[in-house]
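Enquirer: Below is the structure, and that's it, no one-letter string:
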């Protein structure tokens, strides 16, 4: 069920307040000499910083005060069950490898979702002071050059398309081959942008983002922003993508269908 207008306005205000809270928590240590980083994973380097945990903790504290019946799904702490039918999906620093390397391609991801998927989302980049937000009938951005509307491109064919992905290897060898087959048909392929690539798609600068192995907190906010801007996001079979996994974000249905023709053949 879509929230009524007063509730929509409240959720939008809370989402932007969360982004405002996360900005100083993440920006303060960025490019600092004393940045503390450790690896979460046992099978490879999966970094987390003190800033990740601090930003999410502060956002959770705010939600506990203003929306105590809502659920929370975040990257750094355990889930909070929803009593209201709404869940906040938080990634305090999407792109921690970029963050610890000093590149401004990381971001704070905030979304509010129901069982059907994200309703409203924010991709916030504190260092560049850019905020991309969409849902409830709006798709906007704010930045150093002022505010504006988000709108995806109408690129008609893969041969004209610019494709992004965070990692060149994408996922498993089979997933990598499927990605390469799409890439071979695109005009340009670039890597390493994390959530910023999804923001660029919503902004009308690029055409496709294809990734694998994502979590719900990696994609909820980008889905809301891109779909509000006129794009489409699905899994590699054309189904819902808000639970993560294999992700295809496209500027329009024509590019989605062309990419799915290739990606859908990848073994599960």
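Expert: Alright, I've got the coordinates. Predicted model only: the values in this text are computed from it and were never measured.
Enquirer: C-alpha only now, for contacts and for neighbours.
Expert: Fine.
Enquirer: center of this structure, which residue is that?
Expert: residue 222 (3.6 Å; CA atoms, centre = their mean).
Enquirer: show me the contacts for it.
Expert: Going by CA atoms under 8 Å, 6 or more residues apart in numbering, residue 222 touches 109, 121, 122, 123, 195, 198, 199.
Enquirer: again, but for residue 218
Expert: 91, 94, 109, 195, 244.
Enquirer: cool, and residue 121?
Expert: 15, 109-112, 133-135, 220-225.
Enquirer: how many neighbours does residue 196 have?
Expert: 23 (other CA atoms under 10 Å).
Enquirer: and it, that's in a helix?
Expert: Yes - applying DSSP: H, G, I helix; E, B strand; the rest coil, one finds residue 196 inside a helix.
Enquirer: quick one: residue 117 and residue 74, what's the gap?
Expert: According to CA to CA, to the nearest Å, residue 117 stands 15 Å off from residue 74.
Enquirer: higher neighbour count, the two?
Expert: Neighbours per residue (other CA under 10 Å) separate residue 117 from residue 74, with residue 74 holding more: 22 against 19.
Enquirer: Would you confirm that the more buried one contacts residue 215?
Expert: No - Residue 74 is beyond contact range of residue 215, at 10.1 Å (criterion: CA atoms under 8 Å).
Enquirer: picking that back up, and the contacts of residue 222, which is closest to residue 162?
Expert: Closest approach between the contacts of residue 222 and residue 162, by CA to CA: residue 198, at 12.3 Å.
Enquirer: Comparison target, given below:
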């Protein structure tokens, strides 16, 4: 399949999964706790499951030799050269609360490297797409290129993270707070939207922990295509999730790693 056809297929994935999700948004729907009453509430909705079923069926029909890793229904053929990495609703808590800071993450890895990604926000009609070399935002009003902004010092930076409780109490939380204490402003509750706003030049830094591959793979080509950088806290690849730092300016990324790895 050509690059153009692949882009069209990803658009089709977004369209069909969005149609499965939107009837549930700001409506009454079934809700389960994957943590089964544990200390950390881990919600999943009917919309999550419905959208991932759509995504998986379309990928199986079009690319039967590709692997799939999804949040709700596990993995298949992870030894394939090409693997789709899916999160039908990243930001389920925001979805439950009726807030539009959630999105469908559709990522593709080749040889373990994140090569294409899309974040689709169907309620707002936004599609953030990237291939590591360029990134664009498409809406009903048109399309524009995404570029991160210059910001080389923490004191000037806007930081985002989904929830400060992501960080394990002790050294991990202390390291995050050391970064947070240096920035100009911090925002919480952003999920995947933070990385897209970083790519769009609205914020400068995202620091998170406890992520899974499906939380980050689709976002890597978007951020990198806009000129940013995404790594683990130790500077290694981010594709396996865990502790993640994304920055719009490589100089800022270097400064943050010094705080996260004292």
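Expert: Sure, I can see it. Note that the coordinates shown come from a computational prediction; the quantities given were computed from them, not determined experimentally.
Enquirer: Quick TM-score on the pair, please.
Expert: Aligned and superposed, the two chains score 0.95 in TM-score terms (TM-score structural alignment, normalised by the length of the second structure); 259 aligned residues with a CA RMSD of 1.3 Å.
Enquirer: conserved subset of the contacts of residue 218 of the first structure in the second structure?
Expert: Among those, the ones still in contact in the second structure (both residues aligned by TM-score structural alignment, their matches' CA atoms under 8 Å) are 91, 94, 109, 195, 244.
Enquirer: Give the equivalent position in the second structure for the third one.
Expert: If I follow you right, that is residue 109 of the first structure. Here residue 109 of the first structure is matched to residue 105 in the second structure, going by TM-score structural alignment.
Enquirer: Its match: what secondary structure?
Expert: Assignment for residue 105 of the second structure (three-state DSSP): strand.
Enquirer: what's the neighbour count on it?
Expert: Here the count is done by other CA under 10 Å, and residue 105 of the second structure has 26 residues near it.
Enquirer: Hmm, residue 118 and it touching each other?
Expert: Yes - the pair residue 105 of the second structure / residue 118 is scored as a contact, 5.9 Å apart, by CA under 8 Å.
Enquirer: Find the residues that touch each one of those two.
Expert: With CA under 8 Å, 6+ apart, residue 105 of the second structure and residue 118 have common neighbours 218, 219.
Enquirer: ok so, going back, scan the contacts of residue 121 of the first structure and report the most crowded one.
Expert: The most neighbours of any of the contacts of residue 121 of the first structure, using other CA under 10 Å, belong to residue 221, which has 35 neighbours.
Enquirer: Just tell me what that residue corresponds to in the second structure.
Expert: Taking TM-score structural alignment, the alignment pairs residue 221 of the first structure with residue 218 from the second structure.
Enquirer: Quick check: its match vs residue 38 of the second structure, distance?
Expert: 29 Å.
Enquirer: what does residue 193 of the second structure give?
Expert: Taking CA to CA, one finds residue 193 of the second structure at 27 Å from residue 38 of the second structure.
Enquirer: can you check residue 214 of the second structure too?
Expert: Counting by CA to CA, the gap from residue 214 of the second structure to residue 38 of the second structure is 22 Å.
Enquirer: Looking at those two now, which is surrounded by more residues?
Expert: Looking at residue 214 of the second structure and residue 38 with other CA under 10 Å, you find the greater number of neighbours at residue 214, namely 23 against 9.
Enquirer: List the contacts of that one.
Expert: 69, 70, 71, 85, 86, 87, 105, 107, 241.
Enquirer: Looking at the residues you listed, which is nearest residue 6 of the second structure?
Expert: When the contacts of residue 214 of the second structure are ranked by distance to residue 6 of the second structure (CA to CA), residue 107 comes first, at 11.8 Å.
Enquirer: From what I see, that closest one and residue 88 are in contact.
Expert: No - counting by CA under 8 Å, residue 107 of the second structure stays clear of residue 88, with 11.0 Å between them.
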